[in-house]
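>>> Provided below are the primary sequence and the corresponding predicted coordinates.
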Amino acid sequence: MTDLAAIDTPAVLIDIDRVETNLARVQAYADQHGLALRPHIKTHKLPIFAHRAIALGAVGITVQKLGEAEIMVQAGITDIFLPYNIVGDEKLARLRVLNDTATLAVTADSATIVAGLSATFATAEKPLRVLVECDTGMGRCGVQSPAQAVTLAEQIATAPGLVFDGVMTYPAAGGVEANAAWLTAVRDALIAAGLPPRIISNGGTPDLWRAHEVTAATEHRPGTYIYLDRFQVSKNVGSVADCALTVLATVVSRPTENRAIIDAGSKSLTSDTLGLVGFGFIPTYPEAVITSLSEEHGTIDLTNCSTKPAIGDKLRIIPNHACVVSNLFDTVNLISGDQLVERVSVAARGRVD
């Protein structure tokens, strides 16, 4: 094994021991509360971790785009949920191919989406499973009321080539009570309409430890829990010591006493702030603030630091948002302790199609 000091920067380090702990802890929680776990792979984009989650008890995986699904099917994963409105002939054709080789489900939030799916699958030997996406407070995609969900479910159930399989949501962080009430209402409305949902899929990591309070849900789809990040720490999902992904950067300039420049900018750390101050957290210099990013440089304010890094020092940074970082690097370095175990390609990197 190679010492971390030999890794060139900027680079992504993934602590495999912390990954294993995070995966096992959340699987145990889901098992305890009778929730199926369907992890979202957009955080890591690595088949090895998708397989590991399934080995620990996950029922399958969630992907966000067709490209991610194609990579995971190629890697031998066959139970996939793709909660996205699929639009356009080219994408619909790819979806049909995927459905022939995997246990697949998608979402729809309008009659237009349902019509496109049905036109593609009406002649298919294998029907497509479709869930109604519900906006329970996030304000993104989704039907706006339980009544609309019932109407769309009826359209799916009668559309050639489609099977109505349930409902899903990606809720607003902090909106557990509203989300729970919404999903209970839509479940009851669907049952009353003679369309009992087989699956009620809830999601998100920020309120993960309250997932059992959403009693109508049958499954949960966390993503960032595998790595955690600075934002999830701020939401008390885990601690800094639980964060498995760090960006390794080198100090390349000290133009003033209180300023350090690193070789990691927005192309390495992401410009997401998510309401936090600065662009990451440096555990070895907790008082430091990463105040700004250009494409290839990061500026660190060292004013409140009692000790300060020198040119050539390497810093491990916990990013604000780990999911974006995974899509910025071709490879990541799997580490255990202070040793490099393996360097692996990010298989689904760039698959945003």
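Okay, I see it. Residues are numbered from 1 along each chain as shown.
>>> alpha carbons only for contacts and neighbour counts from here, please
Will do.
>>> ok, residues contacting stretch 12-28?
With contact meaning C-alpha atoms under 8 Å, 6 or more residues apart in numbering, stretch 12-28 is reached by 37, 53, 56-58, 225-227, 242-248, 329, 331-337.
>>> which of those residues are buried?
Neighbour counting by 16 or more other C-alpha atoms under 10 Å classes 37, 53, 57-58, 225-227, 242-248, 329, 331-336 among the contacts of stretch 12-28 as buried.
>>> ok, which stretches of the stretch 251-353 of the chain are strands?
For the stretch 251-353 of the chain, the strands defined by DSSP state E, counting those that start in this stretch cover 259-262, 289-293, 298-301, 314-317, 331-336, 339-345.
>>> now swap in the stretch 1-150 of the chain and tell me
2-3, 11-15, 36-37, 61-62, 79-82, 103-108, 128-133.
>>> can these go into JSON lines with extra columns for distance to residue 324?
Shown next, in JSON lines, are the strands of the stretch 1-150 of the chain (distance: least, C-alpha to C-alpha, whole Å):
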{"stretch": "strand 2-3", "distance to residue 324": "26"}
{"stretch": "strand 11-15", "distance to residue 324": "12"}
{"stretch": "strand 36-37", "distance to residue 324": "22"}
{"stretch": "strand 61-62", "distance to residue 324": "17"}
{"stretch": "strand 79-82", "distance to residue 324": "19"}
{"stretch": "strand 103-108", "distance to residue 324": "23"}
{"stretch": "strand 128-133", "distance to residue 324": "24"}
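>>> In addition, the following structure is provided for comparison:
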Amino acid sequence: MTTTLAAKIAREYGTPCAVIDMDKVERNIARIQKACDDAGIANRPHVKTHKNPTIAKMQIAAGAKGITCQKLGEAEIMVNAGIDDILISYNLLGEEKMARLGALQAKANMTVAADNSTVVAGLPKAAAASGRPLSVVVECDTGRQRAGVETPAEAIALAQEIAASKGLQFAGFMLYPTETGWADAQKFYDEALAGVRAHGLDAKIVSTGGTPNLKNLGKLKGGTEHRFGTYIYNDRMQVAAGVATWDDCALHIYSTVVSRAAPERGILDAGSKTLTTDTGGLDGHGLILEHPEAKIARFAEEHGFLDLSRSNTRPNVGDVVRVVPNHVCVVVNMMDEVVMVRGEEIIGTLPVAARGKLR
């Protein structure tokens, strides 16, 4: 079964095609901004999901304090579009990156994260190149075991290093607590804060993160801001986490069924180069809205293998279906552009301006 809109998108743009519902995008922006306002927490959305300055400006216009970027390349796109309050939530290393960071800091208010002395030692070069102080937050690991110092003592020591470095300002702490680890995060933060205050420092920024942590928003006493990313589009992972509904999922991949070689199987024209192999810990590789019992079982590069054995309804060759990705962030990074719709109307395209900006 192909909807009227799906037929129009296939006819005008072809498939596979990433399509965003702008009514849902705007609703998601408003919902999370209200949640932040109600919790008394500033919203600093992460652009890693949409990678587009137009949407970033929509978030700021709705009340966001600034934005978060993971890489310098993303930040360069955003600064060139006129956005001037950016946190880069990633360790930056090397002469090339310091030169680029310095150029950004000369044009916009940049804050960067660091979790080790090697990173901190390089940052004064960026500050010197910009001609003004650079704000640095200490990234803290409170249980996720990704990046971040592992103990409050390490956080305190690194804060002192930052404050003692020419051209740097210790700005606070950045945390990414697990969904069930906020009590541990509070204990870590309280000890770290007391320690830096004992050395005459303070934390003006205490940044928490993660769309799945919507249910924990405001729970960290002393938190000043939260970094939401995936909420702008949502995906199967956010639905599974209980922080979004299927109706909150604003991005769908429109894909054509190109083969039905046997009754219980089929092929989509969306393979690993479209939906990616990131399952997010879920079974299958996306939800087909028209056939929710069907399973996208595996991929070749341009083939999505359908398991239809549990599906009461089965698509025909030529049907255009809508897929909610497991992890929308990595899917968007595969796209040059997304098609925008409102209701049944196509209203234009939006470039994924920071696509592939991995450096």
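Arrived safely, thanks for sending. For clarity, every value in this text was computed on a predicted model and none was experimentally measured.
>>> For the stretch 1-150 of structure 1, which segments count as helices?
Here the stretch 1-150 of structure 1 has its helices, by DSSP state H, counting those that start in this stretch, at 16-32, 47-55, 66-74, 89-101, 111-121, 146-158.
>>> To what extent does the third one diverge from structure 2 after superposition?
The superposed helix 66-74 of structure 1 is, by mean C-alpha distance after the TM-score superposition for structure 1, a mean 0.4 Å from where its aligned residues fall in structure 2.
>>> Over which residues of structure 2 does that helix lie when aligned?
Counting by TM-score structural alignment, helix 66-74 of structure 1 lines up with residues 72-80 of structure 2.
>>> Show me which positions of the matching stretch end up buried.
In stretch 72-80 of structure 2, counting by 16+ other C-alpha under 10 Å, buried: 72-79.
>>> ditto for stretch 254-265 of structure 2
Applying 16+ other C-alpha under 10 Å to stretch 254-265 of structure 2 flags 254-260, 265 as buried.
>>> Residue 127 of structure 2 matches what in structure 1?
Aligning on TM-score structural alignment places residue 127 of structure 2 opposite residue 121 in structure 1.
>>> Please disregard the earlier target; I meant residue 353 of structure 2.
Aligned by TM-score structural alignment, residue 353 of structure 2 pairs with residue 347 of structure 1.
>>> Would you mind stating the distance between the residue lying closest to that match once chain neighbours are set aside and residue 21 of structure 1?
Residue nearest to residue 347 of structure 1 in three dimensions, not counting chain neighbours: residue 46, with 5.8 Å by C-alpha to C-alpha, 6 or more residues apart in numbering. From residue 46 of structure 1 over to residue 21 of structure 1 the distance is 17 Å, taken as C-alpha to C-alpha, to the nearest Å.
>>> The two - which one has more neighbours?
Neighbours were counted for residue 46 of structure 1 and for residue 21 using other C-alpha atoms under 10 Å; residue 46 has more, 22 against 14.
>>> Next, the contact list for the equivalent of that one over in structure 2, please.
Matched by TM-score structural alignment, residue 46 of structure 1 corresponds to residue 52 in structure 2. Going by C-alpha under 8 Å, 6+ apart, residue 52 of structure 2 touches 78, 350-354.
>>> What's the separation between residue 15 of structure 2 and residue 8 of structure 2?
Taking C-alpha to C-alpha as the measure, residue 15 of structure 2 falls 11 Å from residue 8 of structure 2.
>>> again, but for residue 137 of structure 2
The gap separating residue 137 of structure 2 from residue 8 of structure 2 is 48 Å, by C-alpha to C-alpha.
>>> coming back round to it: the match of residue 127 of structure 2 is in contact with residue 96, isn't it?
Yes - here residue 121 of structure 1 reaches residue 96: they are 7.0 Å apart, a contact under C-alpha atoms under 8 Å.
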